[in-house]
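# Mind looking at a prediction? Sequence and model below.
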Amino acid sequence: MTDKPTLLVLAAGIGSRYGGNKQIDGFGPSGETILEYSIFDAIRTGFGKVVFIVRQEILEIAKEKFLPKLEGKIEVDWVIQSLDSFVPAELKQADRVKPFGTAHAVLCAKDAIKEPFAVINADDFYGKEAFEVLGRFLSTEVRPDLHAMVGYAIQNVLSENGTVSRGVCETNEKGQLIGMTERTSIAREGDKIVSKGENEVLEIAENTPVSMNFWGFHQDVFADIEKMWNEFLPANLNNLKSEFYIPTVANNLIKSGEAAFEILEGGKTWFGVTYTEDKPVVIEALKKLHDAGDYPEELWG
């Protein structure tokens, strides 16, 4: 067990909108994946271990891609997320194809993590500042009843190539998270940012904090997640598209009074790939960061 925080990487997503395994696609000047920048930032801000959550079918590809670069730099572990993970035989959905979602992915890492940990998406760039503030929180402030997320202003996390899904945050006077609504169709229209639902069009203020799935948890949260998962499964037995999300876990903990969530203001720079058209934008953004000296010419050189 390390006394440093662990980085948990959600890399099991299918990447259907992007059209392939974007988790292992190259974007940096030397073909680096977006994920490599997150791991690089985690290492230099004090994280001691990285745990990858992957599907069985991409496990060997991911190991070949990442292990040679990370050997000797940080402890590495691998966890498989499958449709059978943490699902009792009597609750299995024979026709299910869709993964169970981000909170289920986190639960799959229960036996691999015994210390405070951060959760990230494999295909999002979060920036060094975000790792610094969350690493500091996980090392000094986190408690079983106090977790955190890094907030990003909605205006900085849109795509020019289509709508995006974001967890839109509500905050209290202390700046803590009091609730989050997953909005699945957000885009800029003229000088406004709007979310379109089935029966509503909602305008969202430019500086509204949203979740980009960069969370910080005390390890005791696994017990809370497993309890909620055991309630979710039977309740959604006939819904083959139901998903168990991290924001659902956060909302439940906040509403029950079992835990609070700090919103940390480290989200200065974000970019990601939702659509294939996003790729050149990300390549250019990374090139600028290298040119500015934020990253060495070769990340692992």
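Sure, I can see it.
# CA only for contacts and neighbour counts going forward, please
Noted.
# where do the helices sit along the stretch 1-150 of the chain?
34-44, 59-70, 102-108, 128-140 (DSSP state H, counting those that start in this stretch).
# need those in CSV with distance to I283 and mean neighbour count, can you?
As requested, these are exported to CSV (distance: least, CA to CA, whole Å; neighbours: other CA atoms under 10 Å):
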stretch, distance to I283, mean neighbour count
helix 34-44, 10, 21
helix 59-70, 19, 14
helix 102-108, 26, 22
helix 128-140, 17, 20
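# this is the other structure I want to compare:
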Amino acid sequence: MNNPHHSPILVILAAGMASRYGSAKQVDGFGPNEETIIDYSIHDAIRAGFGKVVFVIREEFLPVMKKNFDNKLRGKIEVAYAFQNFDLKKFGIDTVVGREKPWGTAHAVMSAESEINRPFCVINADDFYGYDAFQKMYDFLTTAANDEEMALVGFQIGNTLSDHGYVSRGVCAINDAGYMESVTERTNIYRGADADREAIVYKENEREYTIPEGTLVSMNFWGFTPKIIDVARSLFPDFVQNNKHNPKAEFFIPSIPDYMAKMGLAKFKVLPTSSQWFGVTYKEDKEQVRQSILDLVSLGVYPINLYPQVNKVNAALYLEQ
């Protein structure tokens, strides 16, 4: 195990209710031994050198998460859990707001602050990023990260879409030096359905706007120092006040780096990756993800059994499918 006091931390956002997917996709099996997407992310993170993983979850998910991850990760990486809930008082907010889902990804990171005391990486539970992304982020966090310079991994937008519906992406504007100038969350991106069916568009106010194929987007693969939490906490009360009557408003991670970059508080290096992204937004995505993982296993990119000490399934049967 890496020294937990020095190696970067991996923060996995797994508190979503999976409203579009329809089940707890955080623990859905995709690999030969029903490995989850999270399993592959942690495998890549350990290989890259990360020393601790923090799962940000809803408290009611704790038993199933511990059952799925504690034994297989014991002795490999330090494991911690943080709860994302509706308690605003811990952020100094007395306002009572009725909501059915938590306040979004930036709120999730804030919820994990007690477990974060050094440079860290934030990822989604349901996105498969690939080893190259983790290695590049580890290298950045251990050699270049500070309160004035942080990072994100940039993926080409054309490689991040679902065939089965719209997706949300943080669209980046990047300067000549490779730093993010801004990141704008677009929540309704898809392949166009009009004359040019290959065009990538996002819809806003009932209008479609084209996005160039090679545009780099954030897939919520960020490299931060704890400074980001201080800034998020300073912005969150106004966000809650402005959105207390909007039950669907979310405090997205990209809004924090976007604010910091525009205010000159920090620079964010965009780390391009050769990793192939794929993810599960809709139930219909599952078979495609399973096949993609099978292909990587067949090529030897990943072992047939990530955790042979706990998984006893005959994975050879899977490879015959």
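All right, it came through fine. This structure is a prediction, so every number in the text was calculated from the model and none was measured.
# Of all the helices of the stretch 1-150 of structure 1, which one comes closest to T274 of structure 1?
Counting by CA to CA, T274 of structure 1 lies closest to helix 34-44 out of the helices of the stretch 1-150 of structure 1; the figure is 12.5 Å.
# so the closest one matches what in structure 2?
Using TM-score structural alignment, the residues of structure 2 aligned to helix 34-44 of structure 1 are 37-47.
# Run through who's touching that stretch.
By CA atoms under 8 Å, 6 or more residues apart in numbering, the residues outside stretch 37-47 of structure 2 that reach it are 10, 26-30, 53, 76-77, 125-131, 134-135, 306.
# Identify each buried residue in stretch 49-60 of structure 1, please.
49-55, 59 (16 or more other CA atoms under 10 Å).
# One more: stretch 154-173 of structure 2?
Buried residues in stretch 154-173 of structure 2 (16+ other CA under 10 Å): 154-158, 160-162, 166-173.
# Looking for the alignment partner of Q81 of structure 1 in structure 2.
By TM-score structural alignment, Q81 of structure 1 lines up with Q84 in structure 2.
# Could you give the number of residues near whichever residue in structure 2 pairs up with G127 of structure 1?
In structure 2, the residue matched to G127 of structure 1 (TM-score structural alignment) is G130. Close neighbours of G130 of structure 2, defined as other CA atoms under 10 Å, add up to 20.
# Pretty sure E277 of structure 1 sits in a strand.
No: counting by DSSP: H, G, I helix; E, B strand; the rest coil, E277 of structure 1 falls outside a strand, being helix.
# mind checking what it lines up with in structure 2?
So, by TM-score structural alignment, E277 of structure 1 is matched to E284.
# ok, and the closest non-adjacent residue to that match?
Nearest non-adjacent residue to E284 of structure 2, counting by CA to CA, 6 or more residues apart in numbering: H164, 6.6 Å away.
# Equivalent analysis for G127 of structure 1, please.
Nearest residue to G127 of structure 1, sequence neighbours excluded (CA to CA, 6+ apart): T269, at 5.5 Å.
# what secondary structure does that neighbour sit in?
coil.
# How about the contacts made by it?
Contacts for T269 of structure 1 (CA under 8 Å, 6+ apart) come out as 125-127, 156.
# For those, give me CSV that also has distance to T45 of structure 1.
As requested, the contacts of T269 of structure 1 are exported to CSV (distance: CA to CA, whole Å):
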residue, distance to T45 of structure 1
F125, 15
Y126, 13
G127, 11
N156, 23
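# just those now: which is nearest E262 of structure 1?
Nearest to E262 of structure 1, judged by CA to CA, of the contacts of T269 of structure 1 is Y126 at 17.5 Å.
# Distance-wise, check the closest residue to that closest one other than its chain neighbours relative to S211 of structure 1.
Closest residue to Y126 of structure 1 apart from its sequence neighbours, by CA to CA, 6+ apart: W270 at 5.0 Å. For W270 of structure 1, the distance to S211 of structure 1 equals 11 Å [CA to CA, to the nearest Å].
# cool, and M149 of structure 1?
Distance from M149 of structure 1 to S211 of structure 1, by CA to CA: 7 Å.
# between the two, which one's more packed in?
A count of neighbours by other CA under 10 Å puts M149 above the other of M149 of structure 1 and S211, at 29 against 24.
# show me what contacts the aligned partner of that one in structure 2?
Aligned by TM-score structural alignment, M149 of structure 1 pairs with L152 of structure 2. Contacts of L152 of structure 2 were listed using CA under 8 Å, 6+ apart, and they are 137, 218, 220-223, 268-271.
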